[in-house]
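J.: Mind folding the following:
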Amino acid sequence: MMLIEETAVPEAALPIEQFKAHLRLGTGFADDDIQDAVLQSFLRAAIASIEARTGKVLIERVFSWELVAWRTGYGQALPVAPVKAIEEVVLRHMSGSEEAADPVHYRLERDTHRPRLVPLGTVLPPVPSGGAVIVRFRAGFGALWGDLPADLGQAVLLLAAHYYEYRADTALGGGCMPFGVTSLIERYRTVRLLGGGAV
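T.: The predicted structure is shown next:
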């Protein structure tokens, strides 16, 4: 399995001014925007870290997910949430040729934690022998920062501020995340049951 982020978080969606206010950076100077690139990098790092911890996509973008087989033909759980739409399902043959599966054969089953691709008929389109299937989908809470739940937005600002404050510190242990951040994101974390085997 391979998950690829086909579109990035757009710069316009990053809350630079809100982050500056959170950090209490001075304003009204001629070079107010001199740190914008640095602040953007910390915001992007915080977003990526929280998405990795929760399995939730914060800002809407397009992903492609390649599989060599369905877990079961009766439904396939998608790797992240919330999923807004299935863009296409492409079947890749062993020869490398590709064909789009007819959308009349599948649909998105929305779920807060485990959205699924499910068949509209008996089973999902069969994956070609020796080939693969690529599911392209659009996921995220919304295209704009204001579309995020308030607690997740606050968690991003707290974590980005943590990265900013400790940017020169290389002694922090692996997986270090402030308690305030972990408490805010806890309810969004996906509980994995049966070793991830449940669809």
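J.: For the rest of this, base every contact and every neighbour count on C-alpha atoms.
T.: Noted.
J.: and the helix ranked longest in the chain, which residues are buried?
T.: In the chain, assigned by DSSP state H, the helix with the most residues is helix 36-54. Going by neighbour count (16 or more other Cα atoms under 10 Å), the buried part of helix 36-54 is Leu39, Gln40, Phe42, Leu43, Arg44, Ala45, Ala46, Ile47, Ser49, Ile50, Glu51, Thr54.
J.: Measure how buried the residue lying closest to the last one once chain neighbours are set aside is and give me the count.
T.: Once its chain neighbours are removed from consideration, Thr54 has its nearest residue in Arg189; the separation is 4.2 Å (Cα to Cα, 6 or more residues apart in numbering). Arg189 is flanked by 16 other residues according to other Cα atoms under 10 Å.
J.: Second input sequence below; structure requested for side-by-side comparison:
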Amino acid sequence: MMLIEETAVPETALPVAQFKAHLRLGTGFSDDDVQDAVLTSFLRAAIASIEARTGKVLIERIFSWELVAWRTGYGQALPVAPVKAIEDVVLRHMSGSEEIADPAHFRLEKDTHRPRLMPVGTVLPPVPSGGAVVVRFRAGMGAVWGDLPADLGQAVLLLAAHYYEYRADTALGGGCMPFGVTSLIERYRTVRMLGGGVM
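T.: Next up, the predicted model:
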């Protein structure tokens, strides 16, 4: 299985001004934007880290997920949430040729934690022998920063500020995340059952 982020979080969706206010950086100077690239990189890192911890996509974008087989033809759990729409399902043959599966044969079952690709009828379109299936979907809590729940938005700012303050420190332990951040994201974390199965 391989999950690929096809589109990145757009620059316009990043709360650089809010982050500057959070850090209490000075404003009104001619070089106000001199640190924007650095601040943007910390915001992107914080978003990626929180998404990895929660399994939730914050800012809407498109992903592709390649599988060599369905876990079960009666429904396949998707790797992240929330999923807004299935763009397409591509069946890739061993020869390299591809065909787009008929969208009348599957549907999206939306869920806060474990959205699923479900068959319309008996089973999902069969994966070609020796080939793969690529599911392209649009996922995210919203297209702009203001669409995020307040606690997740605050968690991103706190974590990005942590990265900014400790940007020269290499002594922090692996997986280190401030307590304030972990408490804010705890309710969004997905409990994994059945090895990522359909339930």
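J.: before we move on, the earlier item: which strands and helices sit next to the longest helix of the first structure?
T.: helix 16-23, helix 150-165 (3 or more Cα pairs under 8 Å, 6 or more residues apart in numbering; DSSP states H and E).
J.: now the ones you listed as a markdown table including mean neighbour count?
T.: What follows is these, written out as a markdown table (neighbours: other Cα atoms under 10 Å):
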| stretch | mean neighbour count |
| --- | --- |
| helix 16-23 | 16 |
| helix 150-165 | 19 |
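J.: To Asp102 of the first structure, which of those lies closest?
T.: Distance to Asp102 of the first structure, taken as Cα to Cα, is lowest for helix 150-165 among these, at 36.2 Å.
J.: Moving C-terminal from the closest one, which element do we reach first?
T.: Once helix 150-165 of the first structure ends, the next helix or strand along the chain (criterion: DSSP states H and E) is helix 179-185.
J.: dump the residue contacts of the spatially most central residue of the second structure.
T.: With distances taken as Cα atoms, centre = their mean, Val57 lies nearest the centre of the second structure, 3.1 Å away. Going by Cα atoms under 8 Å, 6 or more residues apart in numbering, Val57 of the second structure touches Glu51, Val80, Ala81, Pro82, Ala139, Gly140, Met141.
J.: follow-up on the earlier one: so which of the buried residues of helix 36-54 of the first structure is the closest to Gly175 of the first structure?
T.: Nearest to Gly175 of the first structure out of those is Ser49 (Cα to Cα; 9.7 Å).
J.: Ala85 of the first structure versus the closest one, what's the distance?
T.: Using Cα to Cα, to the nearest Å, Ser49 of the first structure is found at 24 Å from Ala85 of the first structure.
J.: now do Leu194 of the first structure
T.: When distance is defined by Cα to Cα, Leu194 of the first structure is 27 Å away from Ala85 of the first structure.
J.: And those two? Which one has more around it.
T.: Neighbour comparison, Leu194 of the first structure and Ala85: the larger count goes to Ala85, with 15 against 7 (by other Cα under 10 Å).
J.: tell me the contacts of that one?
T.: Leu108, Phe137, Arg138, Ala139.
J.: In CSV: the contacts of Val57 of the second structure, plus secondary structure and distance to Ala17 of the second structure.
T.: Below are those laid out as CSV (DSSP: H, G, I helix; E, B strand; the rest coil; distance: Cα to Cα, whole Å):
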residue, secondary structure, distance to Ala17 of the second structure
Glu51, helix, 22
Val80, coil, 28
Ala81, strand, 27
Pro82, coil, 27
Ala139, strand, 25
Gly140, coil, 22
Met141, coil, 21
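J.: Ser64 of the second structure in helix, strand or coil?
T.: At Ser64 of the second structure the chain is in strand, as set by DSSP: H, G, I helix; E, B strand; the rest coil.
J.: Can you say which helix or strand has the residue nearest to it when sequence neighbours are not counted in it?
T.: Leaving aside its sequence neighbours, Ser64 of the second structure sits nearest to Arg136 (Cα to Cα, 6+ apart; 4.2 Å). Element membership for Arg136 of the second structure (DSSP H and E) is strand 132-139.
J.: Name the residues that touch that strand?
T.: 57, 59-69, 80-94, 127.
J.: again with stretch 44-52 of the first structure
T.: Val9, Lys56, Val57, Leu58, Val156, Leu157, Leu159, Ala160, Tyr163, Ile185.
J.: how much space between the nearest residue to Gly196 of the second structure once chain neighbours are set aside and Tyr166 of the second structure?
T.: Nearest in space to Gly196 of the second structure, with sequence neighbours left out and distances taken as Cα to Cα, 6+ apart, is Ala77 at 7.0 Å. In this view, Ala77 of the second structure and Tyr166 of the second structure are 37 Å apart by Cα to Cα.
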